[in-house]
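Enquirer: Below: sequence and its predicted model.
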Amino acid sequence: MRKIVFLPGKHVTERVFLPEHLEALENSGIELIVNQGTANPTSEEAAEWIAGADVVFTSWGCPLLEKAILDRAPNLKLVLHAAGSVKPVVTPELWARGIRVSSAASVLSRGVGETALGLTIVSLKNIWEITQKARTENWWGYRSDGTRSRIREMYGSTVGCIGAGHAGRHYMELLRPYGVRLLLNDPTLTREQADAWGAELVDLDTLCARADVVTVLAPELPETYRMIDAGRLERMKEGATLINLARGSLVDEEALIAELKRGRIRACLDVTVPEPPPADHPFRTLPNVVLTGHIAGAVNNGLHALGRFAMEEYFRFREEGCLAGEVLPSSLNTKA
């Protein structure tokens, strides 16, 4: 490996990579080229920067690595994507040339799984209602009333996980110590695979009907568009919570608004369509909705984990020829 190129604009590189990450690469005996531009690179700029590269680091804001760009780097062996989905940068031309691709999606998804766990706990504990009562009505924990009766502990509750990708698997792993009944919906898994996660593989209708918390962690694909539709929302239990940390398009939001107005269920939404919702949108005013503004994944210091993973991935590839986050073209149609 003789030349490593960072394609992202400087504003992205500085958010994702610590100086020590870049220093470790620079000290490995290679030529390190870091884009110093303050904006996302255009295709023409990417072609200029990539010239002669053996390894390229990409992240948010990088253009598709099309033929005209790749022609400038005939010795390119590896693309390391320090972000989630590689779809914004990869092309069939990459794999046709034998260039390997790695993504930090598994690291990014840890934050999503952790956020899902946190929202599951506070939703079951009825924190949203308790907080408001304690502020305005002198409510306190010893009171026996409707608010207290809606508190549930994790133990013995039923949690539904939709999607067993990186985020879903991490979420299920985090749930293991809590004694929940775990339902899983993912058409790519077998019952034996679900059993290994301590989950019962069920259809989506059954999951929505049985779960106290329904957590959406599936990829955004044509097959998942509005998969949480009016019928499934109506099947949800009285007092259940819908947590969407995937994409807004996976939920029929008009149907969700109608169900929320009935007061039967609650929703914790990290994602919506559009983002952000308009100022007068019901999601902003309904008392049984919590909006978290798309912060479920890596944010602030959490982004440094992506940079570290990508840096370590380079050394794994150089020293052992292996990649922990390799993305194959055959898997793209099931990934976010």
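Expert: Nice, thanks for sending it over. Numbers count the residues shown, from 1 in each chain.
Enquirer: From here on, just use CA atoms for contacts and neighbour counts.
Expert: OK.
Enquirer: wait, what's in contact with L250?
Expert: Taking C-alpha atoms under 8 Å, 6 or more residues apart in numbering, we find L250 in contact with E220, T224, Y225, R226, M227, I228.
Enquirer: Leaving out chain neighbours, which residue sits closest to the first one?
Expert: Of all residues beyond its chain neighbours, the one nearest E220 is A336 (5.3 Å), with distances taken as C-alpha to C-alpha, 6 or more residues apart in numbering.
Enquirer: Kindly tell me how buried the one you found is, as a neighbour count.
Expert: 17 (other C-alpha atoms under 10 Å).
Enquirer: Near I243, how many other residues are there?
Expert: For I243, the count of nearby residues is 24 (other C-alpha under 10 Å).
Enquirer: Check which element follows the helix or strand where it lies along the chain.
Expert: Here I243 sits within strand 241-244, counting by DSSP states H and E. Per DSSP H and E, the first helix or strand lying C-terminal to strand 241-244 is helix 253-262.
Enquirer: Please name every helix or strand in contact with the very next helix or strand once past that following helix.
Expert: Once helix 253-262 ends, the next helix or strand along the chain (criterion: DSSP H and E) is strand 266-269. The contact analysis (3 or more C-alpha pairs under 8 Å, 6 or more residues apart in numbering; DSSP states H and E) places strand 266-269 against strand 241-244, strand 289-291.
Enquirer: Give me the residue at the spatial middle of this protein.
Expert: With distances taken as C-alpha atoms, centre = their mean, the residue of the chain nearest its centroid is S109 (4.6 Å).
Enquirer: Next, the contact list for that one, please.
Expert: Contact partners of S109, counting by C-alpha under 8 Å, 6+ apart, are G84, H166, A167, H170, G297, A298.
Enquirer: ok, and the most crowded of those residues?
Expert: Within these, most neighbours by other C-alpha under 10 Å means A167, with 27 neighbours.
Enquirer: and here's the other structure:
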Amino acid sequence: MRIAVLPPPAGQKRLFSARAWEELQSLGTVACNEVEEKPTEDSIAGLITGADIVITSWGTPALTARLLDRAPQLKAVIHAAGTVKPIVTPALWERGIRVSSGNNALAIGVAETALGFTIATLKNMWALTQNMRDGQWTKGRGDVRELYEVTVGVVGAGRAGQHYIRLLRQFQVDVLVYDPVMDAQTIAAHGGTKADLDTLLARSDVISIHAPSLPATYHMFNQERLAAMKDDAILINTARGSIIDEKALEAELRKGRLIACLDVTDPEPTPPDHPLRQLPNCIMTPHIAGAVTNGLKRLGAFAVDEIARLQQGQPLEGEVREEQMAVLA
């Protein structure tokens, strides 16, 4: 079996540990990109020729019909990254080539970051840290809350949302889930209760966004919906910045009613003088929830395991089907 690895050498180093690379080589003949530049259709044409499996990641070009003509026996594309939209073309589906995304591997870090935001913000750690720097001791301690007997709203029960819900099982909390494409029974199996968005906004002490960026979710959190949130509620966004109307959020935060934890913004990065950067009740991180350093190795391990599952005739963990493309991030 010939496996073509399309990311350049620096990308390979970020994605694959020495152990994962050794395991990959045990699965077939590995042909790797040796050009330390962003891959283009022309630069990978020779690499993809005759491949049975292709590994892609961020920055690799779309797999066009012209490229796929060079690999008539191609069985699968394993995407060691999140969304497959940059690499998928209709030609893949037309030829029956399977596609798998590393979203589940990325979702682990996203969910863990959301949980970290949840605990730290309920504990009022951000304000308490500043108070300690200012020589205080008791100021702000009365605003501390535990992750206990509170209601957590999860908007979007995809891979990251599901993992966040699983993490919340360790705590005595109520979990409300808004996901228009997932039924109540499936949500209950994950550990949540299906709710409409209005109910979730009105009842949740913490709201964590895990929805995809789609026309239907653009500015989903607008002025009206932000105003519908409870006083002292926490809004966490580790999904996509476009889901929140940032001008409306700024206005609501200036009232002092809410706390926002934003790992993503629209656009990215925000300008240095952006008002949200200045507000004490807006916690911002530079899009680090998914994977930026050692967590990227999860994606390489995922790709190796996915190829092994393919060879053994097992279901693919990250398989993406054509009919899912319209609702995927």
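Expert: Looks like it came in fine. Treat the numbers as computed from the prediction; the structure is a model and nothing was measured.
Enquirer: whereabouts in the second structure does the strand holding I243 of the first structure align?
Expert: Using TM-score structural alignment, strand 241-244 of the first structure lines up with residues 234-237 of the second structure.
Enquirer: Next: stretch 256-264 of the first structure.
Expert: Aligned by TM-score structural alignment, stretch 256-264 of the first structure falls on residues 249-257 of the second structure.
Enquirer: What is the end-to-end distance of the matching stretch?
Expert: 11 Å (C-alpha to C-alpha, to the nearest Å).
Enquirer: Tell me the buried residues in it?
Expert: Applying a neighbour-count criterion of 16 or more other C-alpha atoms under 10 Å, one finds L249, E250, E252, L253 buried in stretch 249-257 of the second structure.
Enquirer: Show me what that stretch is in contact with.
Expert: By C-alpha under 8 Å, 6+ apart, stretch 249-257 of the second structure touches 222-223, 226-227, 231-233, 258-260, 275-276, 279, 281-282.
Enquirer: Could you point out which of the residues you listed is nearest to G295 of the second structure?
Expert: Closest approach to G295 of the second structure among the contacts of stretch 249-257 of the second structure (C-alpha to C-alpha): A260, at 24.7 Å.
Enquirer: isn't that closest one right next to L279, touching?
Expert: No. Using C-alpha atoms under 8 Å, A260 of the second structure is not in contact with L279; the gap is 9.8 Å.
Enquirer: Who has more neighbours out of those two?
Expert: Each of A260 of the second structure and L279 has its neighbours counted (other C-alpha under 10 Å); A260 has more, 24 against 16.
Enquirer: Break down the stretch 51-200 of the first structure into its strands, ranges please.
Expert: Along the stretch 51-200 of the first structure, the segments classed as strands by DSSP state E, counting those that start in this stretch run 55-58, 78-81, 100-103, 158-162, 181-185, 200-201.
Enquirer: so the last one matches what in the second structure?
Expert: By that I understand strand 200-201 of the first structure. Residues 193-194 of the second structure are where strand 200-201 of the first structure lands when matched by TM-score structural alignment.
Enquirer: Just give me the mean distance for the matching stretch relative to the first structure.
Expert: Between stretch 193-194 of the second structure and its aligned stretch in the first structure, the superposed structures give an average distance of 1.9 Å (mean C-alpha distance after the TM-score superposition for the first structure).
Enquirer: Other residues contacting that stretch?
Expert: When contacts are defined by C-alpha under 8 Å, 6+ apart, stretch 193-194 of the second structure is touched by residues V175, L176, V177, Y178, D179, D183, A184, I187, A188.
Enquirer: Next, format the strands of the stretch 51-200 of the first structure as JSON lines and append distance to T215 of the first structure.
Expert: Listed next are these as JSON lines, based on distance: least, C-alpha to C-alpha, whole Å:
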{"stretch": "strand 55-58", "distance to T215 of the first structure": "30"}
{"stretch": "strand 78-81", "distance to T215 of the first structure": "27"}
{"stretch": "strand 100-103", "distance to T215 of the first structure": "24"}
{"stretch": "strand 158-162", "distance to T215 of the first structure": "5"}
{"stretch": "strand 181-185", "distance to T215 of the first structure": "10"}
{"stretch": "strand 200-201", "distance to T215 of the first structure": "14"}
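Enquirer: Aligned counterpart of P180 of the second structure in the first structure, please.
Expert: By TM-score structural alignment, P180 of the second structure lines up with P187 in the first structure.
Enquirer: From P63 of the first structure, how far off is its match?
Expert: Noted for P187 of the first structure: a distance of 32 Å to P63 of the first structure, by C-alpha to C-alpha.
Enquirer: Mind checking which of these two has more residues around it?
Expert: Neighbours per residue (other C-alpha under 10 Å) separate P187 of the first structure from P63, with P63 holding more: 22 against 13.
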